[in-house]
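1. here is my input, please return the structure:
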Amino acid sequence: MTRSYQHILLAIEDGVATLTLNRPGSLNSFTVEMHEELAEALTVVSSDDAVRVLVLTGAGRGFCAGQDLSLVPDDLGEVLERYYGPLVTRLRELPKPVIAAVNGVAAGAGANLALACDLVIAARSASFIQAFSKIGLLPDAGGTYFLPRQVGSARAMGLALLADKLPAQQAADWGLIWQCVDDEAFAATVQDTARRLADGPTLAYARIKQALQVSAGNTLQAQLVIERDYQRELGQSTDFAEGVAAFNGKRAPRFVGH
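-> So this is what the prediction gives:
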């Protein structure tokens, strides 16, 4: 199934939803219209039980260049509250794995959109730029939250203050992203990873996301309670029964996602 929008593309096939930012002439930079279309597409993805994984990528030579600076709003705070904040929150809370397939430059809010996803796979030619300070701003769209947690305070400060380009391989070496792959292997790697997740235990993936996202703010005891409660739920699931049966039968499991 393919849904047509003006600024994005949404294709759903065999449990994999691929959402493509589609303003290649402006490196897929954000407009209000794109935000509104993304919100609608994410509603489709979240409500479709047949979708087991979401891939977010960009058309052309870039992933996303952040806000379209030819359309700067009067109140940046309002735009963050109305559009960027809800977008990041929805990606984090989506009860399905989300892969950012970073095919080219990811700058400003575009870089932090990628970091809001569960796995970031980048082509070797891609790069990440916290470009905000170059125009007198601070990292937004979750940038000040994600950066220090993923690369530490020293590197986060350097990336934010200097706004230097961070090559994909260095981003992987620093632990900012999951994987950097050669350009010629990029599409196949994304496809294989999406297929693997789409065939996996979707409910378990949802609980893994939730448990890891709250762990940094929890005590050990609080986190042990979360593990107990989620594991109790998962232990009653169809997928757990199938996983055990497959293990004992020395065969590949056939998960149904619940």
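2. all contacts plus neighbour counts: C-alpha atoms, from now on.
-> Fine.
3. which residue, other than its chain neighbours, is closest to Gly58?
-> Leu21 (4.6 Å; CA to CA, 6 or more residues apart in numbering).
4. measure that neighbour to Phe132 for me?
-> Between Leu21 and Phe132 the distance, using CA to CA, to the nearest Å, works out to 21 Å.
5. tally up the residues packed near the residue nearest to Gly58, please.
-> 26 (other CA atoms under 10 Å).
6. ok, it to Leu138 distance?
-> 24 Å.
7. okay, buried residues for stretch 117-125 please.
-> Residues of stretch 117-125 classed as buried by neighbour count (16 or more other CA atoms under 10 Å): Cys117, Asp118, Leu119, Val120, Ile121, Ala122, Ala123, Arg124, Ser125.
8. ok, stretch 212-222 next?
-> Buried, per 16+ other CA under 10 Å, within stretch 212-222: nothing.
9. hmm, who's touching that stretch?
-> Gln223 (CA atoms under 8 Å, 6 or more residues apart in numbering).
10. check the buried residues of stretch 117-125 and tell me the two furthest apart.
-> Greatest spatial distance among the buried residues of stretch 117-125 (CA to CA): Asp118 and Ser125, at 20.9 Å.
11. let's compare: structure for the following, please.
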Amino acid sequence: MADEGTLVVREDRDGWTMLTLNRPDKLNALTVAMFAELRAHIEDLRGDDSIGCVVLRGAGKCFSAGHDLDDIAAGEAVPSRGWHSETLRMLEKLPKPVIAAVHGHCYTGALEVALAADFIVASEDARFGDTHSKWALTPVWGMSQRLPRRVGPATAKRLMFTADMFGADEAVRIGLAEYAVPTAEFEQHLSELAGRIVANSVFSHAANKQLIDVTDGGQLDAGLQYEIMESPGRGPDYLERIAAFSKGKK
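-> Presented below is the predicted three-dimensional model:
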């Protein structure tokens, strides 16, 4: 791990980057300072064409235990109303795939962070839950909007009403996580997954992400029309990619 004083560590690999929430002694509980560092990384990544995929994970025992309740009790100083939500929307709108890699705890505010990724990959030891109602709190980082879009409104209400904790298998069953990976294989799998993604066109990834996000939840005919009118078509390296494929067939 990099500098122990760094709350979100960026590690660039072969065309992709790992962002690591780095308060392992506090189970990566989320503070304003941590969000500020996450936001700075997001801003840097937006214009970094050398990075084709982002993997977000936590250091130590878990992804994150959630919003730091001590910070809340102390009256945390937020730069502006909706600043946390705005930061996660910036993450969500990055023009490159973003994967939340969840192991261990992923509760409440941490789940809101994970939901801002394009999809969640869970280690078999992952545990999820929304505990807002346990503390007489309501979501302001996106839970009420992203969770029902991911798992359906009835399931979202059940999870929010009960504050139940559940494991990776249940997360996969309800569609919260895409799939679960044996804990011992998690690190290697993340590297292989990111490698497969960056081997494909960054142009296509950005276009596909926008096409899906803009039309999500809309009428099919409107979405089809949007695709026809707004799809950016062919990327700058499409001829090179096709030529390489054709050469490989000979």
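12. where does the TM-score land?
-> Scored by TM-score structural alignment, normalised by the length of the second structure, the superposition of the two chains gives a TM-score of 0.90; 248 aligned residues with a CA RMSD of 2.3 Å.
13. let me know the closest of the buried residues of stretch 117-125 of the first structure to Ala211 of the first structure.
-> Asp118 (12.7 Å).
14. list the contacts of Ser4 of the first structure.
-> Neighbours of Ser4 of the first structure in contact, by CA under 8 Å, 6+ apart: Leu10.
15. and the gap between it and Ser29 of the first structure?
-> 18 Å.
16. got it, and Thr193 of the first structure?
-> 26 Å.
17. more neighbours: which of the two?
-> Taking neighbours as other CA under 10 Å, Thr193 of the first structure and Ser29 compare with Ser29 leading, 27 against 15.
18. got a list of what that one touches?
-> Neighbours of Ser29 of the first structure in contact, by CA under 8 Å, 6+ apart: Arg23, Cys64, Ala65, Gly66, Gln67, Asp68, Gly110.
19. mind putting those residues into TSV with distance to Ala168 of the first structure, secondary structure and neighbour count?
-> Shown next, in TSV, are these (distance: CA to CA, whole Å; DSSP: H, G, I helix; E, B strand; the rest coil; neighbours: other CA atoms under 10 Å):
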residue	distance to Ala168 of the first structure	secondary structure	neighbour count
Arg23	22	coil	21
Cys64	14	strand	33
Ala65	15	coil	23
Gly66	17	coil	24
Gln67	21	strand	19
Asp68	23	coil	16
Gly110	14	helix	28
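20. dump those residues into TSV; add distance to Ala172 of the first structure as well.
-> Shown next, in TSV, are the contacts of Ser29 of the first structure (distance: CA to CA, whole Å):
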residue	distance to Ala172 of the first structure
Arg23	27
Cys64	19
Ala65	20
Gly66	21
Gln67	25
Asp68	27
Gly110	17
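21. part of a strand, is Phe128 of the second structure?
-> Yes - assigned with DSSP: H, G, I helix; E, B strand; the rest coil, Phe128 of the second structure falls within a strand.
22. skip the chain neighbours and tell me the closest residue to it.
-> Closest to Phe128 of the second structure by CA to CA, 6+ apart is Cys106, at 4.9 Å.
23. quick one: what helix or strand has Thr57 of the first structure in it?
-> strand 53-58 (DSSP states H and E).
24. show me what that strand is packed up against.
-> Here strand 53-58 of the first structure touches strand 16-21, strand 98-102, helix 183-198, going by 3 or more CA pairs under 8 Å, 6 or more residues apart in numbering; DSSP states H and E.
25. what comes up buried for the last one?
-> Of the residues in helix 183-198 of the first structure, those scored as buried under the neighbour-count criterion (16+ other CA under 10 Å) are Asp183, Phe186, Ala187, Thr189, Val190, Ala194, Arg195, Leu197, Ala198.
26. export those residues to TSV and tack on distance to Lys209 of the first structure?
-> Formatted as TSV, these follow (distance: CA to CA, whole Å):
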residue	distance to Lys209 of the first structure
Asp183	28
Phe186	24
Ala187	24
Thr189	22
Val190	19
Ala194	16
Arg195	18
Leu197	13
Ala198	15
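27. gap between the closest residue to Thr31 of the first structure other than its chain neighbours and Ile177 of the first structure?
-> Of all residues not flanking Thr31 of the first structure in the chain, Asp68 sits nearest, at 6.2 Å (CA to CA, 6+ apart). Computed with CA to CA, the distance linking Asp68 of the first structure and Ile177 of the first structure is 24 Å.
28. thanks a lot, see you next time.
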